[in-house]
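*Asks:* Here is my input; please provide its structure:
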Amino acid sequence: MKTPLSFCTGLALGTLALSAAAESADLRVYTYDSFVSEWGPGPQIESAFEAQCDCDLEFIAVEDGVSILNRLRIEREGNKADVILGIDDALIEETRATSLIAPHALDLSGLKAELNWHDSDFVPFDYGYFAFIYDSTRVGQPVDSLRALIESDASVIYQDPRTSTPGQGLMLWVKSVYGDDAAAAWTRLASHTVTVTKGWWEAYSLFLEGDADYVLSYSTSPAYHQVAEGKNQYRAAAFSEGHVAQIEVGAITRNAQDPELARRFLQFLISAEAQAIIPVTNWMLPVVDDVELPDAFDSLIRPERIGFTPQQVEQSRRDWLREWRSAASR
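*Replies:* Sure, this is the predicted structure:
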């Protein structure tokens, strides 16, 4: 979900076409729109997996990871997905609570030890850290903490936590740093927020057009600009309080037409072949070791991780959303 979508004309029509084609597909995957864009990992992942499975894989795209969960809740047992791809670790307990997810039965011992992953339903396929990106040709001295950003007058664009996983990540970030004072922080941030977008690509595109000093994205976003565009001015601001991490996951739905094929797809996502594709198309970090990455990844900030467990998020997410909605609208 991390590739700048400068040319999004026709994406909605493309999504409708994918949905129609998926009716007869062997494997149908709900994911987010930038994953299936021509710049994202979807096309290469589809081609590589179909070469192995002798099957027809179709992606059905929605705007963001939160939108995947919202679609499952609306469609319930009528959903068309065999696999969901793009829910993150902050949403796994709410997604599990829908009772629409089946165990994956995969051996995950090959995952990076730092992930400490032992979930029986969800399989990680990449991870990263939320960060505010700035253009160093416009911002001379970047802020060095979340508090400094919120207390500044710098123009900011971020995403709606009700519809976007980065937006939700910022909500967890603010709550982690400010605690009971989070509402006041949201009100202060609102005074210099340019706009709050529904999804990641819209926010990032506006930032690239020069509409704000900072945009909420990922610590890995500068690697895209260096590798794909040869541009070095885009940087991630390192915050002294630490950064909230995001682990993106896939899962098999209980109404999957071919659960074994769905399982094979998740196994493929954590294979060396797929993991070599994802970092340089989705611009996140691989979940397995020994993946060769471009030198640009060596220049990225290395944040300290802060935040909440998935269980804590599930218990408090609705309250925190209400707090954000009330404070940010003042």
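
*Asks:* from here on, contacts and neighbour counts on C-alpha atoms
*Replies:* Noted.

*Asks:* Report the spatially nearest residue to residue 184, omitting neighbours in sequence.
*Replies:* Leaving aside its sequence neighbours, residue 184 sits nearest to residue 327 (CA to CA, 6 or more residues apart in numbering; 7.0 Å).

*Asks:* That neighbour and residue 189, how far apart?
*Replies:* The gap separating residue 327 from residue 189 is 10 Å, by CA to CA, to the nearest Å.

*Asks:* Please say which of these two ends up with more neighbours.
*Replies:* Per other CA atoms under 10 Å, whichever of residue 327 and residue 189 has more neighbours is residue 189, with 22 against 18.

*Asks:* from what I can see the more buried one touches residue 148, true?
*Replies:* No. Applying CA atoms under 8 Å, one finds residue 189 not in contact with residue 148, separated by 10.6 Å.

*Asks:* Show the contacting residues for residue 185.
*Replies:* 150, 174, 178 (CA atoms under 8 Å, 6 or more residues apart in numbering).

*Asks:* Sort out which one of these lies nearest residue 80 for me.
*Replies:* Taking CA to CA as the measure, residue 80 sits nearest to residue 174 out of the contacts of residue 185, at 35.4 Å.

*Asks:* part of a helix, is that closest one?
*Replies:* Yes. According to DSSP: H, G, I helix; E, B strand; the rest coil, residue 174 belongs to a helix.

*Asks:* And for it, nearest residue in space, chain neighbours not counted?
*Replies:* Excluding the flanking residues, the one nearest residue 174 by CA to CA, 6+ apart is residue 182, at 6.1 Å.

*Asks:* looking at it, the one you found is touching residue 175, isn't it?
*Replies:* Yes. In this structure, residue 182 is within contact of residue 175 by CA under 8 Å, at 5.6 Å.

*Asks:* for the residue nearest to residue 188 when sequence neighbours are not counted, helix, strand, or coil?
*Replies:* Nearest in space to residue 188, with sequence neighbours left out and distances taken as CA to CA, 6+ apart, is residue 150 at 6.5 Å. The three-state label given to residue 150 by three-state DSSP is helix.

*Asks:* how about residue 150, what does it touch?
*Replies:* Listed by CA under 8 Å, 6+ apart, the contact set of residue 150 reads 185, 188, 189.

*Asks:* Could you single out the nearest of the residues you listed to residue 41?
*Replies:* Taking these together and measuring to residue 41 by CA to CA, the closest member is residue 189, at 33.6 Å.

*Asks:* On the three-state scheme, the closest one is what?
*Replies:* Classification of residue 189 using three-state DSSP returns helix.

*Asks:* Then residue 129?
*Replies:* Residue 129 - assigned by three-state DSSP - is strand.

*Asks:* Check whether it really touches residue 242, as I assumed.
*Replies:* No. Using CA under 8 Å, residue 129 makes no contact with residue 242, being 9.6 Å away.

*Asks:* what residues are shared contacts of the two?
*Replies:* In contact with both residue 129 and residue 242: residue 303, using CA under 8 Å, 6+ apart.

*Asks:* Comparing the two, which shows the higher neighbour count?
*Replies:* More neighbours surround residue 129 than the other of residue 129 and residue 242, with 25 against 21 (other CA under 10 Å).

*Asks:* Let's see this one next, to set against the first:
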Amino acid sequence: MVKSSSLALAVLVAGLCVPATAQDAPILTIYTYDGFASEWGPGVPLKEGFEAVCGCTVNFVGADSSIGTLRRVQLEGDSTEADIVLGLDTAIAGEARATGLFADHGLELSGLSLPGAWADAQFVPFDYSHFAFMHDTDTMPVPPASFEELIALPDTVKIAIQDPRSATPGLGLLLWIKAAYGERAPEIWAGLKPHILTITREWSESYALFLDGEADMVLSYTTSPAYHIYDEGDHTIKAALFEEGHFAQIEVAGILKSSGQQELARQFLAYLTSPEGQKAIPTTNWMFPVVDLGAELDPSFAGLPQPQKTLTLPEADIIAHSSEWIDEMLTAVQ
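*Replies:* Now for the predicted structure:
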């Protein structure tokens, strides 16, 4: 069992919060992406679970993407109604940090289970997975085992990817290729160009093309097959593991300095990273939890192949060069 102050704080919330009337209950407003806030997303069970112990009302406000949530609070500044922004990831956390809008969370998170140690004063992780290309074993029994093997396939083999300017998986692919190939990244993009069926604005559009059979592979996550196993009993959708390694997406939440509910926001983040809160994540957001749930992790996640090597890039390099790398990619594929 993971022992950390996040769990202790969650227990403290349960013990100290006093029931309040609907009129008196404080409101905690959380900006997140639409999928998280939807009726089938983790927002529903997290809202119910936290409201049961906090004597408050949780109000999730959805945007079209996690990048969209950041842009919204940047526009609203100190006048924003948001107390927490939830759903950024480590690829854009540096940009978010540089805005100066986020407060220190004050939680001790060393006991979390992640692909690497966590030491971030502003952002709290709540789930993770690695970027990967999905394939259907019925139509592609043996997938490519590297970007170079993918490039070497006939041009009739098509992939669907996402735009790095609007979708975090698209940005993740950009960083994955840069981390794996460095200065050779434009060469890899040029090699991928004949295989790119389309570059969609959001993940859902490209995944739909894959499910409809229009694309042979689609950029998604190593945990995506769990959805098909859990919801459809379908074991044919697999993640292709690349020998270069894979770039991880770690989703995070942060408290805004302008929030008038600092302590309540901190208590929510403690609940979010507690075993109770984490149980809501896997089969609603289809990502790994950041605590070891043991036997409570749904069997659909058991045995999912995972990369042996996690690729990373320094946050400072992402901040300094992401725009340049996006231009580099667009020049190569257009």
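
*Asks:* Next, the TM-score between them, please.
*Replies:* The TM-score (TM-score structural alignment, normalised by the length of the first structure) is 0.88; 306 aligned residues with a CA RMSD of 1.7 Å.

*Asks:* still on that earlier bit, let me know the closest of the contacts of residue 150 of the first structure to residue 143 of the first structure.
*Replies:* Of all the contacts of residue 150 of the first structure, the one with the least separation from residue 143 of the first structure (CA to CA) is residue 189, at 13.9 Å.

*Asks:* Could you find the closest non-adjacent residue to the aligned residue in the second structure for the closest one?
*Replies:* In the second structure, residue 189 of the first structure lines up with residue 192, judged by TM-score structural alignment. Using CA to CA, 6+ apart and skipping the chain neighbours, the partner closest in space to residue 192 of the second structure is residue 151 (5.6 Å).

*Asks:* repeat for residue 28 of the second structure
*Replies:* residue 58 (4.8 Å).

*Asks:* Can you classify the one you found by secondary structure?
*Replies:* Under three-state DSSP, the three-state class of residue 58 of the second structure is strand.

*Asks:* for the second structure, what spans make up the helices?
*Replies:* With DSSP state H as the criterion, the second structure has helices at 5-16, 34-37, 43-54, 66-76, 93-98, 147-152, 168-181, 185-192, 203-211, 224-227, 262-272, 275-278, 282-285, 315-333.

*Asks:* give the contact list for the aligned partner of residue 273 of the second structure in the first structure.
*Replies:* Under the alignment by TM-score structural alignment, residue 273 of the second structure pairs with residue 270 in the first structure. Residues near residue 270 of the first structure by CA under 8 Å, 6+ apart: 111, 124, 125, 287, 288.

*Asks:* which residues touch the second one?
*Replies:* With contact taken as CA under 8 Å, 6+ apart, residue 124 of the first structure is in contact with 247, 248, 249, 250, 270, 287.

*Asks:* That one and residue 109 of the first structure: what is the separation?
*Replies:* 12 Å.

*Asks:* cool, and the third one?
*Replies:* From residue 125 of the first structure over to residue 109 of the first structure the distance is 14 Å, taken as CA to CA.

*Asks:* For these two, work out which one has more neighbours and name it.
*Replies:* Between residue 125 of the first structure and residue 109, counted using other CA under 10 Å, the more crowded position is residue 125 (28 against 11).

*Asks:* Just name the closest of the contacts of residue 185 of the first structure to residue 72 of the first structure, please.
*Replies:* Nearest to residue 72 of the first structure among the contacts of residue 185 of the first structure: residue 174, at 27.5 Å, using CA to CA.

*Asks:* which residue in the second structure lines up with that closest one?
*Replies:* In the second structure, the residue matched to residue 174 of the first structure (TM-score structural alignment) is residue 177.

*Asks:* What is the neighbour count of its match?
*Replies:* As a burial measure, residue 177 of the second structure scores 23 neighbours (other CA under 10 Å).

*Asks:* do the same with residue 235 of the first structure
*Replies:* Each residue near residue 235 of the first structure was counted by other CA under 10 Å, and the total is 23.

*Asks:* Next one: it relative to residue 137 of the first structure, how far apart?
*Replies:* Residue 235 of the first structure sits 10 Å away from residue 137 of the first structure, going by CA to CA.

*Asks:* and what of residue 193 of the first structure?
*Replies:* For residue 193 of the first structure, the distance to residue 137 of the first structure equals 20 Å [CA to CA].

*Asks:* In terms of neighbours, single out the busier of those two.
*Replies:* Shown here are residue 193 of the first structure and residue 137; by other CA under 10 Å, residue 193 has more neighbours (21 against 9).

*Asks:* so what's the more buried one closest to, chain neighbours aside?
*Replies:* residue 156 (4.7 Å).

*Asks:* Around the counterpart of that neighbour in the second structure, how many other residues sit close by?
*Replies:* Aligned by TM-score structural alignment, residue 156 of the first structure pairs with residue 159 of the second structure. Counted with other CA under 10 Å, residues neighbouring residue 159 of the second structure total 26.

*Asks:* contacting residues for residue 262 of the first structure?
*Replies:* Neighbouring residues of residue 262 of the first structure by CA under 8 Å, 6+ apart: 27, 82, 83, 252, 256.

*Asks:* give me that answer again for 7 Å
*Replies:* For residue 262 of the first structure, the contact set (CA atoms under 7 Å, 6 or more residues apart in numbering) comprises 27, 82, 83, 252.

*Asks:* still on that earlier bit, for residue 283 of the second structure, see how far away the match of residue 156 of the first structure is.
*Replies:* Separation of residue 159 of the second structure from residue 283 of the second structure (CA to CA): 26 Å.

*Asks:* which residues does the closest residue to residue 138 of the second structure other than its chain neighbours contact?
*Replies:* In space, and not counting its chain neighbours, residue 138 of the second structure is closest to residue 236: 6.6 Å by CA to CA, 6+ apart. Residues near residue 236 of the second structure by CA under 7 Å, 6+ apart: 136, 137, 138.

*Asks:* burial measure for whatever residue of the second structure lines up with residue 213 of the first structure, as a count.
*Replies:* With TM-score structural alignment as the criterion, the equivalent of residue 213 of the first structure in the second structure is residue 216. By other CA under 10 Å, 23 other residues sit near residue 216 of the second structure.

*Asks:* re earlier: so which of the contacts of residue 262 of the first structure comes closest to residue 226 of the first structure?
*Replies:* Of all those, residue 226 of the first structure sits closest to residue 83, with 32.5 Å by CA to CA.

*Asks:* from what I can see that closest one touches residue 251, true?
*Replies:* Yes. Using CA atoms under 7 Å, residue 83 of the first structure makes contact with residue 251 at a distance of 5.5 Å.

*Asks:* Tell me which of the two has more neighbours.
*Replies:* residue 251 (29 against 26).

*Asks:* which residues touch that one?
*Replies:* Here residue 251 of the first structure is in contact with 83, 84, 85, 101, 104, 121, 122, 123 (criterion: CA under 7 Å, 6+ apart).
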